[in-house]
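Undergrad: Below are the sequence and a predicted model for it; my questions follow.
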Amino acid sequence: MDIDLRTTVAGFAGALVVLAGLLALVGIGRVTDALAGADLDVVPGIVAVALCWLTAWGLSLRTVLSGLGSTISPPLAVLVFAAATFANNVTPFGQAGGEPVSALLISRAAETEYEASLAAIASVDSLNFIPSIALATVGIGYISTTVAFGRRLQFATAAIVVLAVAVPVAGYVGWKHRYAVERRAIDAVTPLVRSLGKVLPRRSPPKKSVIKGRVEGFFHAVERVSGDRRRVALALGFSTLGWLCLAGSLWLSLFSLGATVPFTVVIVVVPVGAIAGITPLPGGLGGVEAVLIALLVALGVGAAAAAAAVIIHRTATYWLPTLIGGGAAAALGAS
């Protein structure tokens, strides 16, 4: 549960430098003028759509957990996912950095083993890739018939095509050879965990058999999740709804500023922007904003309006879940 405070502070400091650079590049005065002209009547709708996204992905987590034999109420599942989102948003490298903490929060709330909880959140994150790439592919196909592609759109298209091919291939190959992957994971993790056990205070190195059992428990949990096709389809449905809500948040943010774009534009922009979440900044803060603004400008939105819309959108989908999830994480951590 311990999150390195110095690393977090340094990450947020770096993110703020990136955000300040973005605003300076666009023009702080122009962005503040655009924000001042926002239609405040639309803001509640943006918040509602953002909460709908959080709820949809929380229900996706609940669906996956139910496949592992865990019963958790829908409201609690949403709060647990919010706590997991908080963990992702305050650690470097986004989901990759926050998943170990997220798994512990889930295990406490759902009363499941840690390995099963880690498999659950990893499965949800993996499932979220499928509709994001599918929606982005459909969107880019539509946009290609109406817009001349510049360098930024060519890069975005290339990223979508690579992911659309690489993710299914990697998933198929990994699943086909999952037992070999499991053995290699055990071989790689065992010396690392035993080394940490020797240097951590009040900790004794775990036996190899214990580590092997933990890793095998994780892979067996993933097998159980993937083997239930009905639950996987339901989780994919919730995931797709969540992506549409995220896109709706950005579309409404633009609409509040008087900048209307086809919905297909935000369907492309939001998933590609999410890729920047792997940067070594808390939750991709700064990197995600830069990609979103660049793509919106490439698709014809004014720079000031694009920056202002992204600020509104990220306030609803980054800062709000972080605040809600922080409270949920604190409550789960104290339990």
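TA: Ah, there it is.
Undergrad: contacts, neighbours, all on C-alpha from now
TA: OK.
Undergrad: Would you state the helices of the stretch 51-200 of the chain in chain order?
TA: Assigned by DSSP state H, counting those that start in this stretch, the helices in the stretch 51-200 of the chain fall at 74-89, 94-110, 114-143, 151-176, 178-199.
Undergrad: And these: which comes nearest L320?
TA: With distances scored as C-alpha to C-alpha, the stretch of these nearest to L320 is helix 74-89 (9.7 Å).
Undergrad: chain center to the closest one: distance?
TA: Distance, stretch centre to chain centre, for helix 74-89: 12 Å (C-alpha atoms, centre = their mean, to the nearest Å).
Undergrad: just checking, what packs against that helix?
TA: Under the contact criterion of 3 or more C-alpha pairs under 8 Å, 6 or more residues apart in numbering; DSSP states H and E, helix 74-89 touches helix 43-67, helix 94-110, helix 320-334.
Undergrad: hmm, who's touching the second one?
TA: Translated: helix 94-110. The contact list for helix 94-110 (C-alpha atoms under 8 Å, 6 or more residues apart in numbering) reads 1, 70-72, 76, 80, 83-85, 87-92, 112-118, 120-122, 125, 277-284, 329, 332-333, 335.
Undergrad: Use this one as the comparison:
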Amino acid sequence: MNGAQLRTTVLGFLGTFAILGLLLYFVGVEGFVQELRNADTEMVVLIVVMALGWLAAWGFGLRTVLDVLGVNVSFVKSFFILNGAMFSNNITPFGQAGGEPVTALLISKVADTEYERGLAAIASVDSLNFVPSIVLALGGAGFYATQTSFGRQLQLATAAIVVLSLAVPIVGFVGWRNRKRLRRAIARVLAPVLRFVTRVAPIDVALSRETLETRISEFFDSIERVATNRRGLALALGASTAGWMFQMVALWLAFAAIGNPISFAVLLFVVPVGAIAGATPLPGGAGGIEAVLVALLISLPGAGVSSGTAFAAVALFRGAIYWVPIVIGGGVVSVVGIDSVQEA
């Protein structure tokens, strides 16, 4: 990690701590600490188990996509690669957008494949994970629409989901229909940037426009292979949905651990919407996701939780979802070697 990357990451974590500090101030320190002290230890262990289940499910999805792309890796290896990917996302500003290039390098090194294929694999997994999250969130919103009236915050959250569910496929479709033009445009812009980086940094990443167009074309070809493989799509979407369900169970257990059970139907809406905050310029969305989850939980009619209870449950949930892949993925990156990954 160079100086600029380190400064950006440090600023991101400072922003995370500031947001979490404000949350703690508003919900009250004493009540929050007391809720955590009273948490059932066995339930907390189960939350960690659910986090491992989520990582295993998404690791299977990654293995499925890699298999479609002609890269054979074991389930165990795909699990560790997925954890390395989540580690990259969790320490990089802008979450997945910031961590994907590093993740692609990790895949190319561990799975012994081309960088473009690794990038296509992780991009495909992220895209496939988006589909069930939107479906589950819209299903949860529909359920609440039949039970009670929405407040302003819930209306805004639901509107954001609807906009995303329409905008992302439209942008993807337009980009795919114009992929040849897009490929040339990316190569035209990126080639001089890489030449500049080679001049000012102690690395040689300069590539000609022709070479860039070839590599971008290989990336699009890999995406097409995934998109046209029905069996692979079905398996990957099933794994993604299972992963989201593991996350929802983890948050349900977090509320049970502090003695305040909550309707599971609430989580169909809350967990996917909270994940949208992962796009914030904070490492892994930390701080932003917690704030959104707490705001939604105390706003949902029928949830019946106070701000202190919501923050305590979210802290337990996010503690597992954020830190379990940090610990496992950090070990993966250490074993592979950051320097060797960067050279892949």
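TA: Nice, I can see it. These figures come from a predicted structure and were not determined experimentally.
Undergrad: And the TM-score between these chains?
TA: Laid over one another, the chains give 0.96 as their TM-score (TM-score structural alignment, normalised by the length of structure 1), with 335 aligned residues with a C-alpha RMSD of 1.6 Å.
Undergrad: Nearest to A233 of structure 1, out of the helices of the stretch 51-200 of structure 1?
TA: helix 114-143 (9.6 Å).
Undergrad: Give me the distance from that closest one to the chain's centre.
TA: With C-alpha atoms, centre = their mean, you get 9 Å for helix 114-143 of structure 1.
Undergrad: Give the buried residues for stretch 53-68 of structure 2.
TA: Using 16 or more other C-alpha atoms under 10 Å as the burial criterion, the residues of stretch 53-68 of structure 2 that qualify are 53-68.
Undergrad: What of stretch 38-57 of structure 2?
TA: For stretch 38-57 of structure 2, a neighbour-count test (16+ other C-alpha under 10 Å) marks 39, 43-44, 46-57 as buried.
Undergrad: sorry, back to before: buried subset of the contacts of helix 94-110 of structure 1 as a ChimeraX selection?
TA: This is how ChimeraX selects the buried members of the contacts of helix 94-110 of structure 1, with burial counted by 16+ other C-alpha under 10 Å:
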select :70,72,76,80,83,84,85,87,88,89,90,91,92,112,113,114,115,116,117,118,120,121,122,125,277,278,279,280,281,282,283,284,329,332,333
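Undergrad: And N178 of structure 2, how far from I170 of structure 2?
TA: Note on N178 of structure 2: its distance to I170 of structure 2, by C-alpha to C-alpha, to the nearest Å, is 12 Å.
Undergrad: Let me fix that, I meant to ask about E30 of structure 2.
TA: Relative to I170 of structure 2, E30 of structure 2 is positioned 47 Å away (criterion: C-alpha to C-alpha).
Undergrad: helices or strands up against the helix or strand containing F26 of structure 2?
TA: When secondary structure is defined using DSSP states H and E, the element that contains F26 of structure 2 is helix 3-27. On a contact count with 3+ C-alpha pairs under 8 Å, 6+ apart, helix 3-27 of structure 2 meets helix 288-299, helix 307-336.
Undergrad: what's the mean deviation for the shortest one versus structure 1?
TA: In the superposition with structure 1, the aligned residues lie an average of 0.3 Å away from helix 288-299 of structure 2, counting by mean C-alpha distance after the TM-score superposition for structure 1.
Undergrad: With the last one instead?
TA: For helix 307-336 of structure 2, the mean deviation from structure 1 after alignment is 0.7 Å (mean C-alpha distance after the TM-score superposition for structure 1).
Undergrad: measure the most centrally placed residue in structure 1 to R108 of structure 1 for me?
TA: Of all residues in structure 1, the one closest to the mean position by C-alpha atoms, centre = their mean is Q95, 6.0 Å from it. Counting by C-alpha to C-alpha, the gap from Q95 of structure 1 to R108 of structure 1 is 19 Å.
Undergrad: now T264 of structure 1
TA: Following C-alpha to C-alpha, the distance that separates T264 of structure 1 from R108 of structure 1 is 40 Å.
Undergrad: With A188 of structure 1 instead?
TA: Distance of A188 of structure 1 to R108 of structure 1, computed by C-alpha to C-alpha: 27 Å.
Undergrad: Could you do V291 of structure 1 as well?
TA: The spacing between V291 of structure 1 and R108 of structure 1, counted by C-alpha to C-alpha, is 36 Å.
Undergrad: neighbour-wise, which of these two wins?
TA: With neighbours defined as other C-alpha atoms under 10 Å, V291 of structure 1 and R108 compare such that V291 has more, 20 against 16.
Undergrad: pretty sure the more buried one is touching A276, no?
TA: Yes - A contact is recorded between V291 of structure 1 and A276 when judged using C-alpha atoms under 8 Å, the distance being 7.2 Å.
Undergrad: which stretch among the helices and strands packed on helix 74-89 of structure 1 comes nearest G302 of structure 1?
TA: helix 43-67 (20.3 Å).
Undergrad: what angle separates that closest one from helix 320-334?
TA: Put simply, helix 43-67 of structure 1 runs at 40 degrees to helix 320-334, going by axes from the mean of the first three to the mean of the last three C-alpha atoms, to 10 degrees.
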